[in-house]
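Participant: Okay, predicted coordinates and the sequence, questions at the end:
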Amino acid sequence: MQVNLSIVPDFPLTSLNTFGIEARAKRYLRIENAEQLQAALADPVLAAMPRLVLGGGSNVLLTGDFNGLVLHMALQGRAVLTGTDTHHHVRAAAGENWHAFVQWTVDQGLPGLENLSLIPGTVGAAPIQNIGAYGAETKDYFHSLTAFDPSSGQFVTMDREACRFAYRDSIFKQEAGRNLIIVDVTFALPKAWTPNVRYAELAQAVAAQGIATPSARDVADTVIAVRRRKLPDPADIGNAGSFFKNPVVSADACERLLAQYPALVHHRQADGTEKLAAGWLIDQCGWKGRSLGKAGVYEKQALVLVNRGGATGADVQALAQAIQSDVNAKYGVVLEPEPVFV
């Protein structure tokens, strides 16, 4: 079967990254079906080019023009599948908007993903980053995914174990899986659902509404309200959400920090380590609301770096490095960026 590949040269990427960084790609291809993807990477010229896979561009920092092929994953489709006695199974194509997909599952009476409402990006990006918020992560509801392996030219199915999920991490960010391209994702949503309001801020926001037994829609709407109150809309001001991971340190290291900084925000992990609040560390170093050139730190949330207007990737990178340097100098803690630098 002949597959039409509409390759666009010198393509602007400003609308394909939520930071709103101005950059261009040498070649661009919008992928709307799996056959296009397979055909494109079977072409020896295209396959030999440096490759960047983009969905919503919400977890990438473009540091310059991309001298290669951008594959824009725009595959659409979502469906309720045959599940099990304990779980509903739902599948969505990689190009589906994540927030719209989550709201659709809630509207279908299939709860589970509501704590992950209003996270920017696409469904295909969710497993890569193992996105998480308000006491939930992708891995908690993940069943399997389909990915294209350019090295073999074949599609593969991967379960949770194969994806090697960790905190804001997966095999897709590691050498073993960096070249795999996610085509669709299937989630397992519990039939015996109970609201997840373990996260203190969410529990307080639900209680403030006088809701004793929240529904999935109550949880989703509350998460949306909290996020809108704290975080900037990329449509209004360029950003990639939380820019740094919350650092994890040993219990001993945390104790030493607490002795010097009793107000240190920390959360004990199941393995005995302590997760520190990166936003608190950045705020204490005086960066909240500050700018460095055309890039800055959001006034309402120190974990979010923003494009004040006309910032380049180098501007954002310089700001991030300055913040990392100050936090490391004061607390001896290394902050790791969440976005991929390209």
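Facilitator: Looks like it arrived, so ask away.

Participant: From now on I want contacts and neighbour counts done on CA atoms only, so please keep to that.
Facilitator: Noted.

Participant: since we're on residue 332, how many residues are nearby?
Facilitator: 12 (other C-alpha atoms under 10 Å).

Participant: wait, I meant residue 145
Facilitator: 24.

Participant: mind listing what it touches?
Facilitator: 157, 158, 159, 182, 183, 184, 185, 186 (C-alpha atoms under 8 Å, 6 or more residues apart in numbering).

Participant: which one of these is nearest residue 84?
Facilitator: Of all the contacts of residue 145, residue 186 has the smallest distance to residue 84: 13.2 Å, by C-alpha to C-alpha.

Participant: could you redo the contacts of residue 145 as JSON lines and give each row neighbour count, secondary structure and distance to residue 65?
Facilitator: Output for the contacts of residue 145, formatted as JSON lines (neighbours: other C-alpha atoms under 10 Å; DSSP: H, G, I helix; E, B strand; the rest coil; distance: C-alpha to C-alpha, whole Å):
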{"residue": "157", "neighbour count": "13", "secondary structure": "strand", "distance to residue 65": "33"}
{"residue": "158", "neighbour count": "15", "secondary structure": "strand", "distance to residue 65": "33"}
{"residue": "159", "neighbour count": "13", "secondary structure": "strand", "distance to residue 65": "35"}
{"residue": "182", "neighbour count": "27", "secondary structure": "strand", "distance to residue 65": "24"}
{"residue": "183", "neighbour count": "25", "secondary structure": "strand", "distance to residue 65": "26"}
{"residue": "184", "neighbour count": "24", "secondary structure": "strand", "distance to residue 65": "28"}
{"residue": "185", "neighbour count": "24", "secondary structure": "strand", "distance to residue 65": "30"}
{"residue": "186", "neighbour count": "22", "secondary structure": "strand", "distance to residue 65": "34"}
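
Participant: Any chance of TSV for those residues, columns distance to residue 270?
Facilitator: Shown next, in TSV, are those (distance: C-alpha to C-alpha, whole Å):
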residue	distance to residue 270
157	30
158	26
159	23
182	30
183	33
184	31
185	28
186	27
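
Participant: another structure for you, compare them:
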Amino acid sequence: MHSLQSLHTFALPSRCRELVRIEVPEQLTHIDFDTPFFILGEGSNCIFLEDFHGTVVLVANRGIEVTETELHYTVKAGAGENWHQLVLKLLDMGIGGLENLALIPGTVGAAPVQNIGAYGVELADVFDSLTGYNIDTKAFETLDKVACQFGYRDSTFKGALQGRFVITQVVLKLPKQWRPVLNYGPLKDLVGQSVNAKDVAERVMQIRRSKLPDPNVCANAGSFFKNPVVSKETARKLCEQYADMPVYPVSELTVKLAAGWLIEQAGLKGHRIGGIRVYDKQALVLVNDQQGRGTELLNMIAYIQQAVSEKFAIALIPEVRLVAQQGEWVQGDNYG
């Protein structure tokens, strides 16, 4: 058995039967995917609830290549590259476009799975294509943006291709005509100022560091729940009761609510169950600060969901992927 505690940032004590580190994509052709397996990057958006009875495939292939046309930069990055380090490298090269996504933990290969996003920008906004290994066809394939079916914190890799496709390279397309995106939350303070991409990145990093604990210091998996998307009518009724409730536009018919605000208003900041605690600076974050257990985490999730549902009639859904003995766990499954 191989310990997984240091391979996922929530750091629950857990192990797996086999651990395979992928340095070259072709290694994937030699793995037996007929037995239980889980694809892992830096473990910042998944939590192993208990020992995993299978093979963990650690994607660690590296490499960054930048080419350009008259209008765009094309960035090809290996799936094992650290996302934040890629953002910083491009900024140092004078290439903007990813600055709103600075300091998001995890690998480049994990970014499309979640369609990572922050401060008004999503990966889908800068995405061109990706390459990966299709487990069913036993061949490497390239998928464009349409094929990836991006949605809010969603993609085909959480749907039809979940557990059937291993991303090995991501291609981004960044316009040379840079325009800051400053219409979301605290970044509005920069509107009207003369800023460059590094300035925006610095502000984003400052904000994130003030709200989110460093997983190297305090074990956590970042934002734990998805921000719920509701109808404008539902939001309007809630705003009549809670005038200061944050609301963000999504479409003509829907808006997004702040899950952290809902949890805080339910009075759960600092709430503890065993070794699991709601972070006192940002209620959207759960932390493992006393050698917590998977059962305690599941109890905390259910407690938060019930409290928010009773107060607001809003259902919260975990953004973090939970892994049990045989694979990914979803609510309603038996545990253990």
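Facilitator: Right, received. Where do you want to start? Values in this document were obtained by computation on a predicted structure and should not be read as measured data.

Participant: TM between them?
Facilitator: Overlay of the two chains. TM-score (TM-score structural alignment, normalised by the length of the second structure): 0.93; 323 aligned residues with a C-alpha RMSD of 1.3 Å.

Participant: And the furthest pair within the contacts of residue 145 of the first structure?
Facilitator: Among the contacts of residue 145 of the first structure, 159 and 183 lie farthest apart (C-alpha to C-alpha), at 13.9 Å.

Participant: any chance you could map the strands in the stretch 101-250 of the second structure?
Facilitator: 117-118, 121-122, 127-134, 139-144, 165-175, 219-223, 229-231, 247-249 (DSSP state E, counting those that start in this stretch).

Participant: Which among the ones you listed is found nearest to residue 321 of the second structure?
Facilitator: Of those, nearest to residue 321 of the second structure by C-alpha to C-alpha is strand 219-223, at 9.6 Å.

Participant: Read off where that closest one ends up in the first structure.
Facilitator: Under TM-score structural alignment, strand 219-223 of the second structure corresponds to residues 238-242 of the first structure.

Participant: can you give me the helices for the second structure?
Facilitator: Assigned by DSSP state H, the second structure shows helices spanning 83-92, 111-114, 145-148, 197-211, 232-241, 259-265, 294-312.

Participant: Just give me the neighbour total for the aligned residue in the first structure for residue 38 of the second structure.
Facilitator: Residue correspondence to the first structure (TM-score structural alignment): residue 38 of the second structure is matched to residue 52. Residues lying near residue 52 of the first structure (other C-alpha under 10 Å) number 16.

Participant: Now do the contacts for residue 52 of the first structure.
Facilitator: Here residue 52 of the first structure is in contact with 68, 69, 70, 71 (C-alpha under 8 Å, 6+ apart).

Participant: Quick check: of those, which has the highest neighbour count?
Facilitator: residue 70 (25 neighbours).

Participant: counterpart of that residue in the second structure?
Facilitator: So residue 70 of the first structure corresponds to residue 56, using TM-score structural alignment.

Participant: same check, this time on residue 31 of the first structure
Facilitator: Match for residue 31 of the first structure (TM-score structural alignment): residue 22.

Participant: do you know how far the closest residue to residue 330 of the first structure other than its chain neighbours is from residue 267 of the first structure?
Facilitator: Leaving aside its sequence neighbours, residue 330 of the first structure sits nearest to residue 285 (C-alpha to C-alpha, 6 or more residues apart in numbering; 7.7 Å). Going from residue 285 of the first structure to residue 267 of the first structure by C-alpha to C-alpha, to the nearest Å gives 20 Å.

Participant: got it, and residue 292 of the first structure?
Facilitator: 31 Å.

Participant: would a markdown table of the strands of the stretch 101-250 of the second structure with distance to residue 2 of the second structure be doable?
Facilitator: Shown next, in a markdown table, are the strands of the stretch 101-250 of the second structure (distance: least, C-alpha to C-alpha, whole Å):
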| stretch | distance to residue 2 of the second structure |
| --- | --- |
| strand 117-118 | 32 |
| strand 121-122 | 35 |
| strand 127-134 | 25 |
| strand 139-144 | 28 |
| strand 165-175 | 21 |
| strand 219-223 | 20 |
| strand 229-231 | 39 |
| strand 247-249 | 43 |
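
Participant: Between these, which one is closest to residue 83 of the second structure.
Facilitator: That would be, of the strands of the stretch 101-250 of the second structure and by C-alpha to C-alpha, strand 165-175, which comes in at 11.0 Å.

Participant: That closest one aligns to what range in the first structure?
Facilitator: Counting by TM-score structural alignment, strand 165-175 of the second structure corresponds to 180-190 in the first structure.

Participant: which residues make contact with the matching stretch from outside it?
Facilitator: For stretch 180-190 of the first structure, using C-alpha under 8 Å, 6+ apart, the contacting residues are 34, 53, 75, 83, 86-94, 110-113, 123-125, 141-150, 172.

Participant: Select, out of the strands of the stretch 101-250 of the second structure, the one closest to residue 65 of the second structure.
Facilitator: Comparing the strands of the stretch 101-250 of the second structure under C-alpha to C-alpha, the one sitting nearest is strand 165-175, at 9.4 Å.

Participant: That closest one vs strand 139-144, what angle?
Facilitator: 30 degrees (axes from the mean of the first three to the mean of the last three C-alpha atoms, to 10 degrees).

Participant: Strand 165-175 of the second structure vs the first structure, average distance?
Facilitator: Taken against the first structure, strand 165-175 of the second structure registers an average deviation of 0.4 Å after superposition, with mean C-alpha distance after the TM-score superposition for the first structure.
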